[in-house]
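> Here is the input, now give the coordinates:
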Amino acid sequence: MTATTHSSVPGVLTALESSWRDGDAAAYAALHSADATYVAFDGTVMTGRDEIADGHRPLFAGIMKGSRLTVVERTVHFPAPDTAIVVQRAGIIMRWQKNRTTPSAKRLSTNTTVLRHDGSGWSVTAFQNTRYHPWARTLMGRLMTRLTK
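Just a heads-up that it's a prediction; the model follows:
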C-alpha cells in the first residue's frame, strides 16, 4: 500500500455521505464488503450488502428521505497497510432542517468504520454506530458529580 492508496479512503467516506444524501440504498450498500457487519444506532445488526441495502431502503423512502449525513470530526488510523479505522462524530440533518450545517445534539453519534483494501479498492467491512450521550452531561451524571464534591 502506498500513501496514494491511503489517500483514497476519504473518497469512500464521501461516497457514503453522497449515497445517503441521494437516498440510494443500493449505492450505499455497494460501498461495503460482501460480508460486512453493520451495527445501527439502535443495535440492529445487518450482515452483507443485501441486508444493509434492505435495512436502509425503507429509511431512505421514509423518515430519512432527503436527510444528510454530516461529519463533525474524524480521525483515520492505518493499523495495517490494508486496513483503515475511522472514528468520527457525525449525525443526520433531517430534510426539514435545511438551514442547519451541523446535526442537532439528539442526532449526534460516534461511529467506528473499518475499511479493508482488497487489492482493487477500499470497502467498509465493519461499522458500529453509537448515539453520543456523554454520561457527565446527563441529569444522573450531573447529580452524581455534585454528590462526590
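
> Please count neighbours and contacts with C-alpha atoms only from this point.
Will do.

> how many other residues sit next to residue 60?
Residue 60 has 18 neighbours, counted by other CA atoms under 10 Å.

> can you check residue 41 too?
15.

> Let's verify it: helix, strand, or coil?
coil (DSSP: H, G, I helix; E, B strand; the rest coil).

> residues contacting it?
Counting by CA atoms under 8 Å, 6 or more residues apart in numbering, residue 41 touches 109, 128, 129, 130, 131.

> same thing but at 10 Å, please
By CA atoms under 10 Å, 6 or more residues apart in numbering, residue 41 lies in contact with 109, 110, 111, 128, 129, 130, 131, 132.

> Helices of this protein, residue ranges please.
Along the chain, counting by DSSP state H, helices occupy 3-6, 9-21, 25-30, 48-61, 139-147.

> In the contacts of residue 41, find the pair that's most separated.
Farthest apart among the contacts of residue 41 by CA to CA are 128 and 132. That separation is 12.4 Å.

> One more sequence to fold, the one below, so I can look at both together:
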Amino acid sequence: MYGSSDEDVERLYQKIIQAWNHRDAQGMAKLFTEDGVQIGFDGSMLTGQKEILDHLNPIFENHPTAPFIVKVKDIKMLGTDVAILRAIAGMIPPGKTEIEPTVNAHQTMVAVKKEIGWRIQLFQNTPAQFHGRPELVEQMTKELRQSHLGT
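Just a heads-up that it's a prediction; the model follows:
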C-alpha cells in the first residue's frame, strides 16, 4: 500500500498525463524542476522548463496528439525526497475508440521533493514494441484496456 509520499508522487504523474491529454504545454513544463529532463517517444531529450515548453507548444498547436491511457505499475521511494514511478501507457488516436498498440510505452518518472512540493527531475517515454514478441504487445494492450475500462 502506498504512503502519503507515494500518493503525492502518483498525483504528480497524473498531473503530467492530464496536461498532455489537455494539450497544455505550460502545465506540463511547470511540473519539472528547473533543470528537469524529458525524453520523448522519438528519443528527443529536452532539459529545463523553457526547452520543454518550447518543444511542446508547436506539437500541441500543429498536431492532433492522442491522449494517454496509463496504469501505474510501481512507485519506489529512494529516501524521503526522491522517488521513481514506473507506468505503462497506451494512446487512443483522435477519431478512434481503441488503444493503438504500436504506440504503447513504458514511462519512467523520477520525482524529487522541493520546498514547493514534488517536481519531475526525469520523465522518459520509451516505446514498448517488443520486437518479435507480439504476445507481449497484446498483453500490455489488454492490461491498459482493462485499467481504462475499470474491469
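
> For residue 128 and residue 132 of the first structure, list the residues in contact with both.
Between them, residue 128 of the first structure and residue 132 share the contacting residues 41, 110, 111, judged by CA under 10 Å, 6+ apart.

> The last one touches residue 72, doesn't it?
No: the pair residue 111 of the first structure and residue 72 does not pass the contact test of CA atoms under 10 Å, sitting 11.5 Å apart.

> Looking only at neighbour counts, state which of these two leads.
Legend: neighbour count by other CA under 10 Å for residue 111 of the first structure and residue 72, higher for residue 111 (21 against 15).

> What's that one aligned with over in the second structure?
Matched by TM-score structural alignment, residue 111 of the first structure corresponds to residue 107 in the second structure.

> count of residues packed around the residue nearest to its match when sequence neighbours are not counted?
Leaving aside its sequence neighbours, residue 107 of the second structure sits nearest to residue 125 (CA to CA, 6 or more residues apart in numbering; 4.6 Å). Number of residues near residue 125 of the second structure (other CA under 10 Å) recorded here: 20.

> Quick check: residue 125 of the second structure vs residue 27 of the second structure, distance?
18 Å (CA to CA, to the nearest Å).

> Next: residue 70 of the second structure.
18 Å.

> of the two, who's got more company?
More crowded of residue 70 of the second structure and residue 27, by other CA under 10 Å: residue 70, with 23 against 16.

> quick one: what's aligned to that one in the first structure?
Checking with TM-score structural alignment, residue 70 of the second structure has residue 71 as its match.

> Same check on residue 128 of the second structure?
By TM-score structural alignment, residue 128 of the second structure lines up with residue 132.

> Burial check on its match, number of neighbours?
Count around residue 132 of the first structure with other CA under 10 Å applied: 17.

> ok now do it, which residues does it touch?
With contact set as CA under 10 Å, 6+ apart, residue 132 of the first structure has these partners: 41, 89, 90, 91, 105, 106, 107, 108, 109, 110, 111.

> Take the residues you listed and write them to TSV, including distance to residue 58 of the first structure.
Shown next, in TSV, are the contacts of residue 132 of the first structure (distance: CA to CA, whole Å):
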residue	distance to residue 58 of the first structure
41	16
89	24
90	21
91	19
105	24
106	21
107	19
108	21
109	21
110	23
111	22
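
> for those, which one is nearest residue 78 of the first structure?
Checking those one by one against residue 78 of the first structure (CA to CA), the nearest turns out to be residue 111, at 16.4 Å.

> so who does that closest one touch?
So residue 111 of the first structure contacts 39-41, 74, 86-91, 127-132 (CA under 10 Å, 6+ apart).
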